[in-house]
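A.B. asks: Show me the folded form of this:
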Amino acid sequence: MDGRAQDDGRVYQASGDQHISEHHHYDGGPQAPAGPDSVRRPAVGRPPLVLRDRTEVLDRLRSALTAQSGDDIFVLYGMGGCGKTAVAHAFFQTATAEYGRVGLWVNATDRASLRSGMLAVAADRGAADGELLAARNGYRPAADLVWRYLASSPDPWLLVLDNADDPAILSDGSWLRTSPRGTVLVTTRRAAPRWWPGAELQHIGVLPREDAARVLRDLAPHTGTLAQAAEIADRLGRLPLALTLAGGFLSHQVIEPWTMDVYGRHLEEELPVQLLDRGADALSDADPRHLVGQTWQLTLDAFAARGLPEAVDLLRLIARLAPEPLPLSVLNDDGISAVLPRGRAESALRALLDHSLVERVDVGDNAGLRCVLGHGVLLDSVVAATPAAQAPVLDATAGRLLGAALPEVPDAGPYDPRLRLLAPHVRALLRRTGEPAVVAEVLEVATRLATAMHRTGDYPSAWETVGAAADIAARTLGDGHRAVLAARSRAGRVLFRLGRYTEAEESLRRTLTAQRQRFGADDPDSLDSAHGLQLVLRNLGHAEESLTLLYATAAGRQAALGPWHPLTLRSRSSILAALGAAELTAEDGRTGLLSLPGQCAEHLGVDHTVSVGARHNHAWALFQLGRLEEADSEIGEVTETYLQRFGPDYPIALAARQLQARTRTALGHTDEGIALMDDVVARRAQSLGQDHPFTVASRDLLRRLRAERP
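C.D. replies: Here you go, the predicted structure:
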């Protein structure tokens, strides 16, 4: 058999001279994205009022646009907080407004963000949904797809890869390339030339004294003279981030306004702040980064003195997460009350925004998702200065807020951009916390997040999230912890969906063995791994072992969860799809298996994913039993449901349409069946590639239908 089904799928081969495969999948099939995250608007919050002392760098960047040449890569490097992103933002605005370039902005902080952003770039440059789906699911190289569309772009472009502080991420998959159609600009803390072969490096350092003073005067013009501002700037090391925070503080003192002299006297106090700036290259002997901690600490002290300690608490909570856009909806939950009263969260956030301690950014097209963003250097310094006794409560609260943003039981549904936004925060929190109970709770959130990604078809992001989370948590909890094993189980199922069957089998066998030893064969976690393993075994050709394991899983789930639990019904539905005609007749006589769709509808509802999947498998069973009119009617209704829910390009919809082509042809509507199969073959070739087993099987079926046309 050439075909390979996935999850609850089953590959069937007809006897005689036919060789035809069907694919069925009901474990939350891939979803069409509602639209790619916006790459046309930089997610950088408020730009500076005036960009000081970056004329030489900007002139060099503009010269690349003036020359109308391509194949350029520029790397802006420097310590955190020195204004690399601000320079990139200014150049982005110039390139788009004055030179007519298409501006494309991608966050390159981690693999998931980079991959998501670059696929959005491909979509912007004309990639079709099917091609994007294939790249997202690992069926074709994602970087090749992106750069093919960049190279064929009708418009010249500027691509900004912001916060690329781990250059290895760009190397993996060859994301950083050149094209005669555009210019690439990278911002990073890593300056070593080995990371940027062929690129032109531009150092972004601290500001000259006069320009640094003018930054303070831009922000707080009435608090002191230019000379006084220069004194403050010297004490802050002339670091743009520190200057921005200081200026924001000075400009917002109303009841008891501070002058620059007063501010300077407070800066003379030594504060126990050790700033963390992971990944930065040493740029000078007199590194002024520790002064950022002093700057924000003065602001927080003022909050406490003025009766707004909640702002301090909120910043410490946000600092437990990643320096990435965080949906504001995450903070709008009762769970935040463990750190600060929910009713005070609004005023606390406004205070942080007003003083430039965090920024508001909108992510996505149109109105987008409203998010809050903190600078990495600032957040690291806040973490370093947070009392150790507060860390467990902050970590536990952050984990519960992230968990509350996810459904308790993720199901198939439309693409949700919030999922990818949450992923870096879950990983960052796992790295921050050291309390075993908190680690276990956050790991459960990470597994649930990966499951939600899995069931919207974002398999690479699901793998990156749960694989990294399990590795981090295992250092604290050990490999045999229940939460770690559950994460490994989900990782194995994601490997299966990525087409890495051998790895998936090894991972799931190892996980299932450990779970059975620790919790027993009928434990729900063991049964979940068993269900995943039987899918892999079936696709590897171990049909007998797969069916034995599936029967045991269905029986175990019925005993542990009850006969009408969705997982029990899902396993029984898989049995419905796994049997031949004679076996179906015998099984129906024993257990009434063919009545399963009605039982699902009665106990779960007719629109439940498991109910629709059971009807799909039931239609296949009817077709095998020769009940063609019934099979055709049922698969027609199922197909319409899938098309409305998932769109026309996704495997679950294509599998249903392929079965519909067979039923229509068997009933004598040959031309209609061939037309359906023509469309299925074209869509599978586009989304999976010409040589994918599903495409090959569909093409064989189409050829057979044409040969048998009267």
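A.B. asks: from here on, contacts and neighbour counts on C-alpha atoms
C.D. replies: Will do.
A.B. asks: what distance separates the helix or strand harbouring Val361 from the middle of the whole chain?
C.D. replies: Val361 belongs to strand 359-363 when elements are defined using DSSP states H and E. Centre-to-centre, strand 359-363 and its host chain are 17 Å apart (C-alpha atoms, centre = their mean, to the nearest Å).
A.B. asks: Does anything pack onto it? Which helices or strands?
C.D. replies: Identification of packing neighbours for strand 359-363 by 3 or more C-alpha pairs under 8 Å, 6 or more residues apart in numbering; DSSP states H and E yields strand 369-373.
A.B. asks: Alongside the first, I'd like the structure of this one:
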Amino acid sequence: MAAVVVVLTAALGAATNIGTGMLPAWRWAHSPAVIWSVVATSVLLLMLLAVIQQRMAGTDNPPGLGATVRHIFVPRRAGATRPAIASLRPPQVTDRDIRGRDRLVDQMTALYSWRGRHRPRVNILHGMGGAGKTTVAQLVAGRLTRAGVRVWWVSAATATQLDTGMRQLAAELGASAADIEHAWSDTGSGPDLVWGMLDQLPQRWLLVIDNADDTRLLTPPDEPVTAGRGWLRPVPHRRGLLLLTTRDGDPATWPAARYHDGGDRGDWYRLHPVGMLTPADSAAVLLDHAGAAAGTVEQATALAERLGGLPLALGIAGQTISQVRRTGVAGSPATFAGYRTALDTGDTPTSTPTPTPAAGALSEAQARRTIDRTWELSLDLLDRRGLPQARTLLRLLATFADAPIPTHLLDPATLAATALLPDLTGEHLATLLQALTGVGLVTLEQTQRSTPVTLARLHPLIRDTSRRPLHTTQRHTTYLAVSITLLLNSTTNLDADNPTTWPIWQTLAPHTTDLHSQATTHPDTSDETLIDVCGLTQKTARYLGEAGLHQSARDLFAELLPIYEQVQGVEHPEILATRHNLARWTGAAGDPAGARDLFAEVLPIYEQVLGAEHPDTLDTRNHHAYWLGKAGDPAGARDLLAELLPIYEQVQGVEHPEILATRHNLAHWIGVAGDPAGARDLFAEVLPIRERVLGAEHPDTVTTRYDLAYWIGAAGDPASARDLLAELLPIRERVLGAEHPETLNTRHNLARWIGAAGDPASARDLLAELLPIRERVQGVKHPDTLDTRNDHAYWTGKAGDPGRRPRPARRGAPHP
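C.D. replies: Purely as a prediction, here's the structure:
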């Protein structure tokens, strides 16, 4: 029969190729009637053969019905809907005119114009710290937002910020929670998920990746960033644009050809150096800030050249001069000439004079020295205004990470009890923050949330400059201890398992991990501070795991464990909790066998230290059974849970939510181990208890109903499975929404069981209705969409219409 199909297919191909002039045109082939007769006859014969083949294979099972049920309760997993955990809105740019960057901003925004259609869609802004790369990106983002372009802003200052931002982007693009969980596991790919969804967007979009100074965060290990397999990839169409800011302009990082206008590019990316401002633009910046009363254009130009045209230094100098003139503080420079003299003579507590840098030739080291001087002159002004604690506060802020700092961390009562800022009041703290803002050393902004949060930002160069004196003194550990205490107090009642706290944790996590790194690498850190920072880090790692950053959670627990053991001892309850969490997130990151082994190692220690019936010991047994099953031993998981359940019920009570989750998992593994009827019966026992304890529409209850339907069908009663899912579907539509992925899964499986119950035509029709929704919501190449397409083809054939089977999905097809 296969040979017949080949012959008919060849005849059909020859006829169609003749009609398009792709084969030598024999005389008889010029007759349309002959051509179409061949086509029609071939198609009819192929359809007949397909029907015969389907009848011959009619004993096959419906697709998907033999698959294991998806729903399993991971012990102690949050069941609430996850809120947005990162803001992707671009930071607001100052209203003041930005000098000297118009041409670069115009180049970026013109990429959506006709003349920009052939330009690379990935653009890298590179330059030293303080040059204004982020400001250019903000201007581009603002202009394109006003033009109707969808804009997202992700910080790559730390791995945690990059991961969190990209997960949030995936969610905003419509990825389901399950897809995101898989993409951020060891077996998935976050970049593949995000870029696949970006490629499908029909509207124009801009993605800004800011502060990507460590380009290794953008790419898989041991791959160059320009390999295009990480977060930085070619944009294959004119609808999208990616803008990246980085200090790294090394040709080794960006192997490139040269544009005629001096810009660098590869095949799909272009480099744009962001250098120093010209003397004229630099002088204009100083005049914008300080006003004409501070001196002439020539004097402003001389000071600008003295500062090397570095935008950050120009802004600080101009704002400081403005503050001096506004407050009338004696002894501080109030003019451009006076400020230049102070720089030339080294008239600051820590600076010495150095030669004026050549225009446009400022090195990174010269930039740091320039910022050092302007920083000291600004703090000298605040000293003379009676605010000497501003210097201490700035250094304290500099111990935090290169990320926005929530000002609610700076609890006045906690700070007042320290030797750094004794007797500090809330009013005086506000005065100090405003003073630092006034001289350009700190930026304050409010988040766009329902409950606004004030954030303090330090430019990375100011942060590094402020940290440097601490490393040369014994006071570094004092500052670290105060910062850790502030974070500990702020997180005392912040439950990392509660999704409503995740937006707060998202702002705190970069700081906790950075302080952990500083404290554990400093030789003089006390054991008390180490214990505090380890406890703080453990809570942060739990948040990362609960929020879906499983690999980050696993790695942070692995880094934490040996340090915690060193200061607490290997059998301390906090050490056991750390080992438990390391095992848990090892499994969630895609290594179930590793999780199984880690739980098997820690379980006897739990039993020895806490006792066999301690709730934490029982919870560890529960997790061990779970990962045993996930590692491929469902019978072993079933047996362990069957042993655990009566002990668990005796300790916790038969209707405790953990007990119900354990019974649910036991039912699951009974079914997977080969007893669908046993799974069905146990799910039937659990369901009414969950309805009474949790409510009929609680997510866990609805999941138990869904799984009960599955095992009823798997046990041989597809009609009852169909009926249960038909009752469940309107509940999921009402609770989750008609287009939620779990609702779509329910519709899909309802169609499957309808078909298995003997109505393939209805199954076909339901899947035909579902398929375009899947394509729109999840994308044409999403696995669930392909599953629906394949099942539609299957039930179309079962309904007796093989000729109407849809064409298979094309993987990797180009998008318009």
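A.B. asks: TM-score of the superposition?
C.D. replies: Between these two chains, after superposing, the TM-score reads 0.73 (TM-score structural alignment, normalised by the length of structure 1); 671 aligned residues with a C-alpha RMSD of 5.4 Å.
A.B. asks: quick revisit: look up the average distance of the strand holding Val361 of structure 1 to its aligned counterpart in structure 2.
C.D. replies: Overlaying structure 2 shows strand 359-363 of structure 1 at a mean distance of 4.8 Å from the equivalent residues (mean C-alpha distance after the TM-score superposition for structure 1).
A.B. asks: Just the buried residues of that strand, please?
C.D. replies: Residues of strand 359-363 of structure 1 classed as buried: 359-363 (neighbour count, 16 or more other C-alpha atoms under 10 Å).
A.B. asks: Between strand 369-373 and it, find me the angle.
C.D. replies: Angle of strand 359-363 of structure 1 versus strand 369-373, following axes from the mean of the first three to the mean of the last three C-alpha atoms, to 10 degrees, is 140 degrees.
A.B. asks: what helix or strand does the residue most central in space within structure 1 sit in?
C.D. replies: Nearest to the geometric centre of structure 1 sits Arg420, at 2.6 Å (C-alpha atoms, centre = their mean). Here Arg420 of structure 1 sits within helix 417-432, counting by DSSP H and E.
A.B. asks: can you list the buried residues of strand 359-363 of structure 1 in CSV and add distance to Glu200 of structure 1?
C.D. replies: Putting those into CSV (distance: C-alpha to C-alpha, whole Å) gives the following:
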residue, distance to Glu200 of structure 1
Glu359, 30
Arg360, 32
Val361, 30
Asp362, 31
Val363, 30
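A.B. asks: could you list every residue that touches Asp671 of structure 1?
C.D. replies: Thr665 (C-alpha atoms under 8 Å, 6 or more residues apart in numbering).
A.B. asks: in the stretch 601-710 of structure 1, which spans are helices?
C.D. replies: 609-624, 628-646, 651-666, 670-688, 693-707 (DSSP state H, counting those that start in this stretch).
A.B. asks: where does the shortest one sit relative to the chain's centre, distance-wise?
C.D. replies: Translated: helix 693-707 of structure 1. Here helix 693-707 of structure 1 is found 35 Å from its chain centre; the criterion is C-alpha atoms, centre = their mean.
A.B. asks: What of stretch 286-305 of structure 1?
C.D. replies: From the chain centre to the centre of stretch 286-305 of structure 1 is a distance of 33 Å (C-alpha atoms, centre = their mean).
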